[in-house]
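S.K.: This is the structure alone, sequence omitted:
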């Protein structure tokens, strides 16, 4: 007789001949107390009940012994699956080891749906993608029962990042670089300038507090996540302060044309505003300011405010309007002949 653990088992015998009959059941050579009927039953078998069961039947003339064996199959168990975390492109494998009485059969499922052909103790995915993430279970079936074990597959998201952006600042200003990481962290950061690691620059932001000419260059950040690293770069440009040459002093006569001009240097774009005697001249916003025909009232100090990316620069010149010459005399004279 073969039973699974927890099932009932019953042996019985039918005696023939001249009675009355008596019965004694024996297990592995040892009499079972109280087992004196023609039937011996075990309500719920376990592994310890496995053995040879005999019954000694005694009648009027003789005794007879008959035997049978009880085999108790072990319940099916299986080792737990381990959760797996992978990056895209890596392989993933789930495995279980069955115990109990076989033969064993296996069926793997993903998110509750049978995986076609997945009927071995191990299930593998050669190259995972995001679509493979989910709950993987295996149903292990043995002689007596089935057991289901499950684990999850997590597919990490590759690391990507936005920023930093190119910066152009004026000398003495702050330059703030920043990056935003995406994907599966945790993330680590390392900033570099012109290919050389910057000591202690290991946050998502990097600031140059007081930019000078030597700070100009290429700034890169290496962002490392769970799966990979990416490098993003930006340039820091130092703007040149605004300076200007001109205008030059002018001395003209009434009616002549006066032309003031300036040439800006530095980082533009540039804007211009001309003024006379500290008062802005409406519409005078080019690098040149001209008066078509000067008069005495045009004399004065002319200044231009040149504004560039970093600063303002003021240059001034004077316009002198000469006074036309005048003269008195000579007067008419009448004299006598010979006088």
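M.R.: Received it, and whenever you're ready, just let me know what you need. Not measured: the values here are computed from a predicted model.

S.K.: Could you use CA atoms for every contact and neighbour count after this?
M.R.: OK.

S.K.: Give me the packing partners of the helix or strand where residue 93 lies, helices and strands only.
M.R.: Assigned by DSSP states H and E, residue 93 belongs to strand 92-95. Other helices and strands packing on strand 92-95, by 3 or more CA pairs under 8 Å, 6 or more residues apart in numbering; DSSP states H and E, are strand 84-86, strand 122-125.

S.K.: Nearest to residue 183, out of these?
M.R.: strand 84-86 (13.1 Å; CA to CA).

S.K.: Any buried residues in the closest one, and which?
M.R.: residue 86 (16 or more other CA atoms under 10 Å).

S.K.: Tell me which other helices or strands that strand touches.
M.R.: By 3+ CA pairs under 8 Å, 6+ apart, strand 84-86 packs against strand 92-95, strand 146-155.

S.K.: and residue 27, which of the ones you listed is closest to it?
M.R.: Nearest to residue 27, of the helices and strands packed on strand 84-86 and by CA to CA, is strand 146-155 at 30.6 Å.

S.K.: Structure two is appended below for comparative analysis:
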């Protein structure tokens, strides 16, 4: 109808008339809500709202509290805001539950209005009260124990327990299983708690209405896990002097409280335990007696959690007077270091090792005189005597070490020692024959003076003496075989005995000297059966040695088993020991019988230069030794015969005889390949009285010349006639030249009757092959160089073999 024209015609008795035309306009009614809907909110929400359809219109919101029977305009205030706007907002309250809302909409242009026929029905669901507390408010349980958290709630709510391991920053639902049960009830049970159960716990309580669930969390309750009891520090052995208190202590760790029960076996080692003491972590035995020495103790510990614990078994050591404690210092004279105070003349002294005695005792100049009756230095213990003096009657048991380190003369305690150390300066003097079971330690500038006594190293040559090096070398500390003075009656006394020298001990240095001012060591290498050797040295030339040509030392060597000798020896001397006619460039080791020189080694140049040294061997007899220039001083020699001949095995045999008045030391056998240049190849000892002699050259050449070197009483050297053996058909031969080498260089001379393939090797005493060679050699004389420069001093074997039966073993000594 909009746009139609309308007019009015008026008629009366007089007639009619029409009005002006007017146009009809019909305005649209505003659109209002026609369908109803529900709005559901939790009471814990602060506000709610309803929306109209067009924000450009004017509104008046109405509410019905009687299910739509009556409606009233609502106004802005404490409950509502926006009552005349597009959006109605309310503050949520349970009192609004069930209210219905509609609006009257007005078009401000046309003034047309409409009332919504659809309504908003508001439902407020009550959120569970958030202040519910958990019981217990916290739990602290043992590992593996159970705990339950619960709430008291009479409502018909639903529940979900949660835990947080980050102090409530995030929460995770519990689920029923081995650890949790009751996760959706009002009580959560935790079974067999482990570290994984340590957390905060709360419960979510929920109410669900009109399809909406409203929830709130309870306060939280923490679960902590205690620690099982354990032993942090075990008790340790206790040492106490008789009449004092002994204390044992244990440190337990874990959750408190702890209960303790100490026990002892009363010396039954330990078979029957008896409860003693209090329930403290410390047990104190008051006024212990020596009868309690060896008692064992243990403690039973019970903590808040975990099984009962049993400590390690410990021992009570009760010391009588005279036992060194060493808990304060090293001072012998300090009473606190001893059981029963500083020892007196009647005290039996016992010195245990560290850590039983943390500080080891020292007798010093501040001590004065150290007294005792018996002295027991236990294994591992060290008694140092750096000054003062001792008055100890014995008996002695020195299994450990005594160190004599004073700056001056000291008497060595008259007993065998486990280990004996000398240091400081001055002389340390043996009072009796003394054995050392372990090690002799030489140090400082001190010397150990034997007097007429024998110092025996029971441990033999295996590192039994420290503080020495090989020859030639100077030394500051050694064993003086004498009384400390010089001269014939004062030196060469007593001796140093080394037990069990054999191939495994190698070249062993015997650190001896005749006086505190003279060091003249010997060296022994025994390639044969293990033997004990005693060595002493004086400051006199050997009787029977060449006049003015023998060094001013005689070394006395004896063997426990003389028949098992065959040793190599070396001796060291200084330039001041050399007389006017001695020449170190032409010298040899000589052996005497106390009257005459009866054996001489090969003549060669001494090694070193102040000190000098020389080595030779093997010697089948040991007695007196020295070093001399020229040859032996013996009686004039006259040969009755001297002949030579080939033997069936290809060796050369020499025989000679002497008259009945013959008296000398030995014969030097010489050999030459050209009849002009002779080399010493052997020394044959001579006997007293007329006799016949023989020598077999095991390694002759195809052509050989032999002679004997003889010496007259005035020192004139003469020679026997030359015996020549020539035989082109002689057996295959092999020799070493030289057979004793200082540099390690030698030559292997091989003479063959035919062309052959030869194998030769070098091995040590243990049979270890150092090198092996295979060569093809022509008939005749052949020279093969050998190099031992890289091996240590010792005895080596050169073995030769061929496929056609040639076998020979040669001995090579590297000095």
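M.R.: Okay, I see it. Since this is a predicted model, take the numbers as computed values, not measurements.

S.K.: quick one: TM-score?
M.R.: The TM-score (TM-score structural alignment, normalised by the length of structure 1) is 0.53; 233 aligned residues with a CA RMSD of 4.6 Å.

S.K.: ok, back up a step: let's have the helices and strands packed on strand 92-95 of structure 1 in CSV, adding distance to residue 292 of structure 1.
M.R.: Shown next, in CSV, are these (distance: least, CA to CA, whole Å):
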stretch, distance to residue 292 of structure 1
strand 84-86, 80
strand 122-125, 86
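
S.K.: who wins for proximity to residue 56 of structure 1 among those strands?
M.R.: Residue 56 of structure 1 lies closest to strand 122-125 among those, at 50.7 Å (CA to CA).

S.K.: so how far is the closest one off the chain centroid?
M.R.: A distance of 28 Å separates the centroid of the chain from that of strand 122-125 of structure 1, by CA atoms, centre = their mean, to the nearest Å.

S.K.: Who are the packing partners of it?
M.R.: strand 92-95.

S.K.: which bit of structure 2 covers the strand it packs on?
M.R.: Using TM-score structural alignment, strand 92-95 of structure 1 lines up with residues 147-150 of structure 2.

S.K.: how close does the matching stretch sit to structure 1?
M.R.: For stretch 147-150 of structure 2, the mean deviation from structure 1 after alignment is 2.7 Å (mean CA distance after the TM-score superposition for structure 1).

S.K.: neighbouring contacts of that stretch?
M.R.: With CA atoms under 8 Å, 6 or more residues apart in numbering as the test, stretch 147-150 of structure 2 has contacts from 134-136, 139, 141, 186-191, 193, 221.

S.K.: any idea how far residue 736 of structure 2 lies from residue 681 of structure 2?
M.R.: 11 Å (CA to CA, to the nearest Å).

S.K.: what's the helix or strand for the residue lying closest to residue 161 of structure 1 once chain neighbours are set aside?
M.R.: When the adjacent residues along the chain are set aside, residue 161 of structure 1 lies closest to residue 181, with 4.3 Å between them (CA to CA, 6 or more residues apart in numbering). Here residue 181 of structure 1 sits within strand 180-182, counting by DSSP H and E.

S.K.: tell me the average deviation of that strand from structure 2 after fitting.
M.R.: With the two structures superposed, strand 180-182 of structure 1 lies on average 1.3 Å from its match in structure 2, counting by mean CA distance after the TM-score superposition for structure 1.

S.K.: Can you check which part of structure 2 that strand sits on?
M.R.: Counting by TM-score structural alignment, strand 180-182 of structure 1 corresponds to 251-253 in structure 2.

S.K.: Could you check the matching stretch and say which residues are buried?
M.R.: Result for stretch 251-253 of structure 2 [16+ other CA under 10 Å]: buried residues residue 252.

S.K.: Many thanks, we can stop here.
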